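A.B. asks: missing the sequence, but the structure's below:
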């Protein structure tokens, strides 16, 4: 059987009874859209982050779209972020009519290089969008100082950082609002699409609730402002509520997997993940680096191991974003990393036996290069 980077099939086998019970409980409730399960999950997810509000939406991309709109980002604005991210981050910025402006990343963590942000700020800049990538947080103190200095809003992309902390503060609670994805592969994943925005700002929360429901507030069919049809499903909300109680356990298991990789591969030429100072990494993916990345990935297929690259194509190099005007070479750290990084299998239910299979196969392949 092929061993993949993601382990949601193994998770399902382990948690099957509870997941099926969650589905049955929703179907029997008769509340299939924006019912009790969504309200329960929203309250629990907000409380987990120490915030007042959570608004569930239908996917992580919409969480960014609606979130940006709710904090006042729109046509003509600029949003500073990174090119080393999933394309949906940038598609969401484009969707609200704003322009993404990129800065490069740190060569060790692949996170936003905050030292480059101020030079990218213009009179059109409205928002700073840090992507807490791979499971750890951007350096937020200097970013918040820049936001305060220039009167900008911070909107966090936490799609890969459920439960991550930065100097003790949980990801998603360090800006005006934050977006999460609950895609099945995420640290906290549903069994389909799902997303949410969290905030302490009651005005932002009110806008979000209108935006996700056509722009309506109190009365169906009365649109107060143009909105979307973007609602977190009751079934996914019920599953997420139950999984949220196990989230800290998932994080502990992921860190144990990371520790075993670090110990077993420390004497190889593989570049292992660097944890930034003050960060509690949750290892959404275990990103390593090697100049012969493609040969390694291909060779591991003979051992029934299929690996993933996050991300092989920086967003600014994609033809769909050519209109932004960034030439190849604009962000050398991002572009160099994209040619060498790849992810080893990382999920809570990864057995020690399967992890040892990966480690042994990887060492064999490295020895053959």
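C.D. replies: Received, thanks. These numbers come from a predicted model, not from an experiment. Numbering: from 1, shown residues only.
A.B. asks: only C-alpha atoms for contact and neighbour calcs from this point on.
C.D. replies: Fine.
A.B. asks: in the stretch 151-300 of the chain, which spans are helices?
C.D. replies: In the stretch 151-300 of the chain, the helices defined using DSSP state H, counting those that start in this stretch lie at 202-212, 234-244, 247-265, 293-300.
A.B. asks: helices or strands up against the top helix by length along the chain?
C.D. replies: Using DSSP state H, we find that the single longest helix of the chain is helix 8-29. Here helix 8-29 touches helix 234-244, going by 3 or more CA pairs under 8 Å, 6 or more residues apart in numbering; DSSP states H and E.
A.B. asks: got the contact list for the helix it packs on?
C.D. replies: The contact list for helix 234-244 (CA atoms under 8 Å, 6 or more residues apart in numbering) reads 19, 22-23, 26, 31-38, 40-41, 44-45, 188-192, 194.
A.B. asks: and it, what's buried?
C.D. replies: Across helix 234-244, burial judged by 16 or more other CA atoms under 10 Å covers 234, 235, 236, 237, 238, 239, 240, 241, 243, 244.
A.B. asks: give me the angle between it and helix 8-29.
C.D. replies: 120 degrees (axes from the mean of the first three to the mean of the last three CA atoms, to 10 degrees).
A.B. asks: rewinding a little: output the helices of the stretch 151-300 of the chain in a markdown table; the columns should cover distance to residue 159.
C.D. replies: Formatted as a markdown table, these follow (distance: least, CA to CA, whole Å):
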| stretch | distance to residue 159 |
| --- | --- |
| helix 202-212 | 18 |
| helix 234-244 | 15 |
| helix 247-265 | 15 |
| helix 293-300 | 25 |
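A.B. asks: hey, which of these is tucked in deepest?
C.D. replies: helix 234-244 (a mean of 23; mean count of other CA atoms under 10 Å).
A.B. asks: now do that one: distance to the chain's middle.
C.D. replies: Here the centre of helix 234-244 is set off from its chain's centre by 18 Å, with CA atoms, centre = their mean, to the nearest Å.
A.B. asks: just stretch 152-164 next, same as before
C.D. replies: The answer for stretch 152-164 is 8 Å, by CA atoms, centre = their mean.
A.B. asks: pull out the buried positions in it.
C.D. replies: Buried residues in stretch 152-164, counted by 16+ other CA under 10 Å: 152-164.
A.B. asks: list the contacts of residue 140.
C.D. replies: 166, 174 are the contacts of residue 140 under CA under 8 Å, 6+ apart.
A.B. asks: wait, what's in contact with residue 146?
C.D. replies: Taking CA under 8 Å, 6+ apart as the test, what residue 146 contacts is 118, 152.
A.B. asks: so which residues of the stretch 251-369 of the chain form strands?
C.D. replies: Along the stretch 251-369 of the chain, the segments classed as strands by DSSP state E, counting those that start in this stretch run 279-280, 286-289, 305-306, 341-344.
A.B. asks: out of the contacts of helix 234-244, which are buried?
C.D. replies: For those, buried by 16+ other CA under 10 Å: 19, 22-23, 26, 34-38, 41, 44-45, 188-191, 194.
A.B. asks: next up, a second structure to put side by side with the first:
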């Protein structure tokens, strides 16, 4: 029998959520209201409550959520924003749209998250207007440690939670720590729509008000424009309803993802493969990423065994073409090292136990 295990399997996910999603779509079709209606209002209330935040503002996608959230925090052209370079250029897309200047911090080799020590050095040098903390691969950063650095300097922290829906530390969930936070609901996310969708979460009434204006032409009231740099970035009612139908299952899905990750971390035994530690609720296993000294050989071996893999992410942001001229002589040692060694394994709730065993056995026999 031919084995094929994809890096993800949205068909299985669709089958498992079919009834709830169809009911949600039918509810919207019957309402006759398709943009910024009751479903959007309800999702915003429910997801804000889930995150432990005062406000959630639905937008068209996760990248818009980063941009509009940063704009609401007064990040503007020329603002200097600390970020990592190992997270797929999404924050850089937003910073480029704003005209803000990236200041790259290296990452910790084990967690792959922003180095707290390097962030401290950058903040101490001064001249920083904001920090974007990306909870990469589903691992919630130590936000208390981050805020101990940024708060005395008066630097706002923006959380990129696109891969960390539901991750928690000390009873607080991703998105509830910073001045604001972005979420993506792209179909492959831990909580995914059936198309693009995103949200900004914040504790601040004023920040939420600004994002609501920025997502809809800058309107103060209908046809009265108050905010510059706005756009049409509205979350439609169908996607909102679909997300509402899935939200009650998110904790269970995250638990299953952690179970899979724990099996990998405890059962993969290969001298040339490094696995992440076993984490608790601070990790929702959006991606399970190993490191090895010969990635191409391992990928080829796993492909021959019917196992799909990917690389998240192969090129540091400062080596991407739009930034090469500005960062020609720049390099971050840990970021560079990881870019050549990391490899993503399948990790999603619908992955079957025997498939997990096959993946583990195939790596151990490499």
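C.D. replies: Received it, and whenever you're ready, just let me know what you need. All of these numbers come straight from a predicted model, not from anything done at the bench.
A.B. asks: how about the strands of the stretch 251-369 of the first structure, which one is nearest residue 265 of the first structure?
C.D. replies: Nearest to residue 265 of the first structure among these is strand 286-289; the distance by CA to CA comes to 10.4 Å.
A.B. asks: so that closest one corresponds to what in the second structure?
C.D. replies: Using TM-score structural alignment, strand 286-289 of the first structure corresponds to residues 288-291 of the second structure.
A.B. asks: just name the closest of the buried residues of stretch 152-164 of the first structure to residue 125 of the first structure, please.
C.D. replies: Closest to residue 125 of the first structure, out of all of those and judged by CA to CA, is residue 152, at 7.4 Å.
A.B. asks: alignment lookup: the closest one to the second structure.
C.D. replies: Residue 152 of the first structure maps onto residue 155 in the second structure, by TM-score structural alignment.
A.B. asks: my guess is that match contacts residue 132. True?
C.D. replies: No - under the criterion of CA atoms under 8 Å, residue 155 of the second structure is not in contact with residue 132, lying 10.5 Å apart.
A.B. asks: which ones are touching the corresponding residue of the second structure for residue 169 of the first structure?
C.D. replies: The equivalent of residue 169 of the first structure in the second structure is residue 172 (alignment by TM-score structural alignment). Taking CA under 8 Å, 6+ apart as the criterion, residue 172 of the second structure is in contact with 51, 52.
A.B. asks: one more time with 10 Å, if that's ok
C.D. replies: The neighbourhood of residue 172 of the second structure, defined by CA atoms under 10 Å, 6 or more residues apart in numbering, consists of 51, 52, 53, 166, 282.
A.B. asks: between all of the residues you listed, which two are separated the most?
C.D. replies: Spanning the widest gap among those are 53 and 282, at 17.2 Å by CA to CA.
A.B. asks: the nearest residue to residue 115 of the second structure once chain neighbours are set aside: neighbour count?
C.D. replies: In space, and not counting its chain neighbours, residue 115 of the second structure is closest to residue 107: 4.4 Å by CA to CA, 6 or more residues apart in numbering. Residue 107 of the second structure has 25 neighbouring residues, counting by other CA atoms under 10 Å.
A.B. asks: and residue 107 of the second structure, what does it touch?
C.D. replies: Counting by CA under 10 Å, 6+ apart, residue 107 of the second structure has contacts 83-86, 113-119, 332-336, 338.
A.B. asks: out of these, which are buried?
C.D. replies: Judged by 16+ other CA under 10 Å, buried ones among these: 83-86, 113-116, 119, 334-336, 338.
A.B. asks: what's residue 146 of the second structure aligned with over in the first structure?
C.D. replies: With TM-score structural alignment as the criterion, residue 146 of the second structure lines up with residue 143 in the first structure.
A.B. asks: please apply the same query to residue 256 of the second structure.
C.D. replies: Aligned partner of residue 256 of the second structure by TM-score structural alignment: residue 253.
A.B. asks: what's the answer for residue 193 of the second structure, then?
C.D. replies: So, by TM-score structural alignment, residue 193 of the second structure is matched to residue 190.
A.B. asks: its match contacts residue 60, correct?
C.D. replies: No - the criterion here is CA atoms under 10 Å, and residue 190 of the first structure misses it with residue 60 at 11.5 Å.
A.B. asks: identify the contacts common to those two.
C.D. replies: Counting by CA under 10 Å, 6+ apart, the contacts common to residue 190 of the first structure and residue 60 are 181, 182, 183.
A.B. asks: and which of the buried residues of stretch 152-164 of the first structure is nearest residue 292 of the first structure?
C.D. replies: residue 160 (26.0 Å).
A.B. asks: which residues touch the closest one?
C.D. replies: By CA under 10 Å, 6+ apart, the residues touching residue 160 of the first structure are 131-137, 171, 180-182, 185-188, 282-285.
A.B. asks: any idea how far it is from residue 269 of the first structure?
C.D. replies: Using CA to CA, to the nearest Å, residue 160 of the first structure is found at 26 Å from residue 269 of the first structure.
A.B. asks: what separation is there between the residue positioned nearest the centre of the second structure and residue 338 of the second structure?
C.D. replies: In the second structure, the centroid-proximal residue (CA atoms, centre = their mean) is residue 162; its distance is 2.0 Å. Distance of residue 162 of the second structure to residue 338 of the second structure, given as CA to CA: 21 Å.
A.B. asks: same check, this time on residue 9 of the second structure
C.D. replies: From residue 9 of the second structure across to residue 338 of the second structure, the span is 26 Å (CA to CA).
A.B. asks: and what of residue 85 of the second structure?
C.D. replies: 11 Å.
A.B. asks: can you check residue 311 of the second structure too?
C.D. replies: Distance, residue 311 of the second structure to residue 338 of the second structure, using CA to CA: 10 Å.
A.B. asks: mutual contacts of those two, please.
C.D. replies: Counting by CA under 10 Å, 6+ apart, the residues touching both residue 311 of the second structure and residue 338 are residue 290.
A.B. asks: those strands in the stretch 1-150 of the first structure, which residues are they?
C.D. replies: 3-4, 53-57, 78-82, 99-103, 125-128.
A.B. asks: who touches the first one?
C.D. replies: The set of residues external to strand 3-4 of the first structure that reach it, using CA under 10 Å, 6+ apart, is 301, 303-308, 344-346, 350, 354-355, 357-358.
A.B. asks: in the second structure, what residues pair with it?
C.D. replies: Taking TM-score structural alignment as the measure, the second structure aligns residues 5-6 with strand 3-4 of the first structure.
A.B. asks: what's the burial count for the aligned residue in the first structure for residue 51 of the second structure?
C.D. replies: Aligned counterpart of residue 51 of the second structure in the first structure: residue 49 (TM-score structural alignment). Neighbour count for residue 49 of the first structure, taken as other CA under 10 Å: 19.
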